[in-house]
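>>> pasting the structure only:
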């Protein structure tokens, strides 16, 4: 066998291995994940669309913690701002406050061994979530923990799209200002958020399983009805399909990456054909290679179906939200893309309160005013380089 034949055989073998690893790993994942969502709960919420305001509040609450701090992030960077965050955790641990930090192994790969050693020496309990594991190396490398939640003293919760790094506080010239949505939560649902944290913590921490009931003090009810829905392994697609099928008048989708599944794009087109007003807000600039080109295929279909598409121009748009008929809205960690639909661990908060929805609509309206309409002719102009990137993006869209 000559060298070219050996190379081709090896490439085919790798492709077969990747396919089997992905498909069998996914089937195994589906077999043990149990669909869950909280009951309708009541709480009070602040919405933070800017990182500087969020982290000023967040760091203040961390410094005032009196009992425990439990944190899960997808990304913690290795920069001055991230160091400030880690220093607060070390200080609180030295004060005798219980501090647990869980971060995604790939998303937070810049948290190196010396930093982890310092955290543990200060008393911070640290673990990597979603470590790459045998036998499904490729599949486990793709399933990321994209949840971003914090619980302080069992009384205050945070959930949303921000991670920890300088770009999130407008210190990246290309991506500034960073636009996102993050929630601060008080009320009876905070203990439920705590339970979700410990499901992930107990899976990946080396310590024996923690009894979550020791950390869930009963909280007074708030005003806003809502529920938390954690998803992984494909269950988010089912949830979004149900939302779209329930639309009576309008749907607004805000997402940094618009790469829906075939079922979702077909359901959106069907909704447009039955007269539903569809508005989609996406970034004008991109933070990842090929994600914008991957979205063009679907945005063309939506524009042809009569949807309005807006590209946010006042910085980078990283927000994740859906508004249904002015009566329901979703704010969380999940993007409207295949990675969030089928691979990532996500958690979203669904609000069933017209007053809160109206309040959130003002935030979305501001973002639309800071956007420019995308026209079909804008993405249909002949462009060989863009077409090449679109072809590559289409092949890789499941993983973008």
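Perfect, I can see it now. Please read all numbers here as calculations on a predicted model, not as lab measurements. Numbering: from 1, shown residues only.
>>> make it CA atoms for all contacts and neighbour counts henceforth
Will do.
>>> any idea which helix or strand carries residue 222?
Assigned by DSSP states H and E, residue 222 belongs to no helix or strand.
>>> My guess is it contacts residue 188. True?
Yes. Applying C-alpha atoms under 8 Å, one finds residue 222 in contact with residue 188, separated by 6.9 Å.
>>> So for these two, which residue has more residues nearby?
Taking other C-alpha atoms under 10 Å, residue 222 and residue 188 do not tie; residue 188 has more neighbours (21 against 16).
>>> roughly how far apart are the residue nearest the centre of the chain and residue 276?
The centre of the chain sits closest to residue 333, judged by C-alpha atoms, centre = their mean, with a distance of 2.7 Å. Distance, residue 333 to residue 276, by C-alpha to C-alpha, to the nearest Å: 25 Å.
>>> Okay, helices next: where are they in the stretch 201-350 of the chain?
Ranges of helices within the stretch 201-350 of the chain are 235-245, 262-273, 291-304, 338-342, based on DSSP state H, counting those that start in this stretch.
>>> Let me have the ones you listed in a markdown table, extended by mean neighbour count.
Formatted as a markdown table, the helices of the stretch 201-350 of the chain follow (neighbours: other C-alpha atoms under 10 Å):
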| stretch | mean neighbour count |
| --- | --- |
| helix 235-245 | 17 |
| helix 262-273 | 17 |
| helix 291-304 | 20 |
| helix 338-342 | 25 |
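>>> Tell me which of the ones you listed lies nearest to residue 57.
Taking C-alpha to C-alpha, helix 338-342 is the member of the helices of the stretch 201-350 of the chain nearest to residue 57, at 27.8 Å.
>>> what's the closest non-adjacent residue to residue 265?
Nearest residue to residue 265, sequence neighbours excluded (C-alpha to C-alpha, 6 or more residues apart in numbering): residue 298, at 7.2 Å.
>>> what angle sits between the biggest helix by length in the chain and helix 235-245?
Criterion DSSP state H: the longest helix present in the chain is helix 3-32. Counting by axes from the mean of the first three to the mean of the last three C-alpha atoms, to 10 degrees, helix 3-32 lies at 70 degrees to helix 235-245.
>>> Tell me the helices and strands packed up against helix 3-32.
helix 137-142 (3 or more C-alpha pairs under 8 Å, 6 or more residues apart in numbering; DSSP states H and E).
>>> buried stuff in the helix it packs on?
For helix 137-142, burial by neighbour count (16 or more other C-alpha atoms under 10 Å) applies to 138, 139, 140, 141, 142.
>>> what distance separates that helix from the centre of its chain?
The chain centre lies 18 Å from the centre of helix 137-142; the measure is C-alpha atoms, centre = their mean, to the nearest Å.
>>> again, but for stretch 115-124
Counting by C-alpha atoms, centre = their mean, stretch 115-124 is centred 27 Å from the centre of its parent chain.
>>> Pasting the second one now:
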């Protein structure tokens, strides 16, 4: 009886996922974002980022739009929400969007306090029928903050104590987050309002008050959003164009078969491949899921490094030191095929020359992984690798 139920459950999950994805793909419109000129500032420490962001929020005059995947229930998130409450009470429009699964720890008491102060708050991507399993897996993983339509942020940091080095298990937390001023803020505002419309059915995209005139900055870039589609094409195209080097920084390395093949062929062409991942994982099995890719890549000559100085959560992708991607997408199947992400692709050499020393510094705080390390007899690890292989699409 139990076996029969498990088989039926498995069949239902497969059907739910396939039909849900089919419906999802029908609704996607391939974006064609323009190149922009903005000024970009990179933050690698949470405390520095939030000091800057909170100051900008306090100085907001008209509207504050915030989307985070994870907001924890701790002192940092309380400070964050108290600040938004103060701004709403002062007459500033505040819209707050949380992912339903990522921010499930936010208390009802906190939500009520926000609403009572005038903050417009909604949870997005709530699992729904008829494809409840598929919709539960498609998360909004974007982190977007837009202040008065003229200053914006995107990157890897969420809101919680671990992101400001207050969690002993994951400290210090290493991440990359962008502050954008200039033309590119329009794209962040547009994406936030698209997500707001999807969640609330309130269309503010035509409201000019949220799109003030913006001056050109010094750095050429393109902001591309993805929804479980397009990201694989984007990454694949970049890998195929690589002539000299590819550098990948990611907390989770679980590529699709297509991306993995692209990387192997790049190594055959003589491209230098460097991958930086954390030594310690923050989720079960994600590390073991990467090992089956690391072994053949190392055999081909790839350099794999494990970050030793805390937890590495940054997401970056640099091609030939001429194109630099920084955003919310991890180098894994969940970001490729499930999550809603937003990435900034920079083609300005001066900016990239500033990013390279940051990556190099992180590599110096890392240890190179060898085949000997990965092939040491370890039955427990072998079992975990086997499990991770089966469920790697959802890790």
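Received the coordinates, thanks. The model shown is predicted, which means the values in this text are computed figures rather than measured ones.
>>> And the TM-score between these chains?
After superposition, the two chains reach a TM-score of 0.99 (TM-score structural alignment, normalised by the length of the second structure), with 395 aligned residues with a C-alpha RMSD of 0.9 Å.
>>> that older thread, mind putting the buried residues of helix 137-142 of the first structure into CSV with distance to residue 4 of the first structure?
As requested, those are exported to CSV (distance: C-alpha to C-alpha, whole Å):
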residue, distance to residue 4 of the first structure
138, 26
139, 29
140, 31
141, 30
142, 30
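>>> What is the nearest of those residues to residue 205 of the first structure?
Using C-alpha to C-alpha, these come closest to residue 205 of the first structure at residue 140, 16.9 Å.
>>> isn't that closest one right next to residue 132, touching?
Yes. Residue 140 of the first structure is within contact range of residue 132, at 5.1 Å (criterion: C-alpha under 8 Å).
>>> before we move on, back to that, overlap of the contact sets of residue 222 and residue 188 of the first structure?
42, 43 (C-alpha atoms under 8 Å, 6 or more residues apart in numbering).
>>> Excluding chain neighbours, what is closest to the residue mapped onto residue 319 of the first structure from the second structure?
With TM-score structural alignment as the matching criterion, the partner of residue 319 of the first structure in the second structure is residue 314. Spatial nearest neighbour of residue 314 of the second structure, chain neighbours left out: residue 175 (4.1 Å); criterion: C-alpha to C-alpha, 6+ apart.
>>> Map that neighbour across to the first structure for me.
Under the alignment by TM-score structural alignment, residue 175 of the second structure pairs with residue 180 in the first structure.
>>> go on, residue 273 of the second structure?
Aligned by TM-score structural alignment, residue 273 of the second structure pairs with residue 278 of the first structure.
>>> Can you get me a residue count around that match?
22.
>>> Pretty sure it sits against residue 307.
Yes. Here residue 278 of the first structure reaches residue 307: they are 4.9 Å apart, a contact under C-alpha under 8 Å.
>>> okay, stretch 375-391 of the second structure sits on what stretch of the first structure?
Going by TM-score structural alignment, stretch 375-391 of the second structure sits over residues 380-396 in the first structure.
>>> Stretch 43-57 of the second structure now?
Going by TM-score structural alignment: stretch 43-57 of the second structure matches residues 48-62.
>>> Run the chain-centre distance for that stretch.
Offset of stretch 48-62 of the first structure from its chain centre (C-alpha atoms, centre = their mean): 18 Å.
>>> same question, stretch 33-42 of the second structure
How far stretch 33-42 of the second structure lies from its chain's middle: 18 Å, per C-alpha atoms, centre = their mean.
>>> How about residues contacting that stretch?
With C-alpha under 8 Å, 6+ apart as the test, stretch 33-42 of the second structure has contacts from 176-184, 216-224.
>>> For ChimeraX, what selects the buried ones among these?
To isolate the buried members of the contacts of stretch 33-42 of the second structure in ChimeraX, using 16+ other C-alpha under 10 Å:
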select :176,177,178,179,180,181,182,183,184,217,219,220,221,222,223,224
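>>> among the contacts of stretch 33-42 of the second structure, which are in strands?
Per DSSP state E, strands hold the following members of the contacts of stretch 33-42 of the second structure: 177, 178, 179, 180, 181, 182, 219, 220, 221, 222, 223, 224.
>>> Contact partners for the first one?
What that stands for is residue 177 of the second structure. 42, 43, 44, 49, 153, 154, 155, 156, 157, 326, 327.
>>> The same query, at a cut-off of 7 Å, please.
By C-alpha atoms under 7 Å, 6 or more residues apart in numbering, the contact list for residue 177 of the second structure reads 42, 43, 44, 154, 155, 156, 157.
>>> Now do the contacts for the equivalent of residue 75 of the first structure over in the second structure.
Applying TM-score structural alignment, one finds that residue 75 of the first structure aligns to residue 70 in the second structure. Contact analysis of residue 70 of the second structure by C-alpha under 7 Å, 6+ apart lists 99, 102, 103, 158, 159.
>>> excluding its backbone neighbours, what's nearest the residue opposite residue 190 of the first structure in the second structure once aligned?
Aligned counterpart of residue 190 of the first structure in the second structure: residue 185 (TM-score structural alignment). Spatial nearest neighbour of residue 185 of the second structure, chain neighbours left out: residue 152 (5.5 Å); criterion: C-alpha to C-alpha, 6+ apart.
>>> Would you confirm that the one you found belongs to a strand?
Yes. Under DSSP: H, G, I helix; E, B strand; the rest coil, residue 152 of the second structure sits within a strand.
>>> The aligned residue in the first structure for it: what's it in contact with?
Aligned by TM-score structural alignment, residue 152 of the second structure pairs with residue 157 of the first structure. Counting by C-alpha under 7 Å, 6+ apart, residue 157 of the first structure touches 150, 151, 184, 185, 186, 190.
>>> need the contact list for the fourth one.
Right, residue 185 of the first structure. The neighbours of residue 185 of the first structure, taking C-alpha under 7 Å, 6+ apart as the test, are 43, 44, 45, 46, 156, 157, 158.
>>> Going by neighbour count, which of those comes out on top?
That'd be residue 157 among those, by other C-alpha under 10 Å, with 25 neighbours.
>>> ranges for the strands of the stretch 251-400 of the first structure?
Ranges of strands in the stretch 251-400 of the first structure, per DSSP state E, counting those that start in this stretch, are 277-283, 308-312, 316-317, 321-324, 328-332, 346-351, 371-373.
>>> Check which helices and strands the fourth one is in contact with.
To tie it back to what came earlier, the one meant is strand 321-324 of the first structure. Contacts defined by 3 or more C-alpha pairs under 7 Å, 6 or more residues apart in numbering; DSSP states H and E place strand 321-324 of the first structure against strand 250-254, strand 328-332.
>>> Sweet, I'm off.
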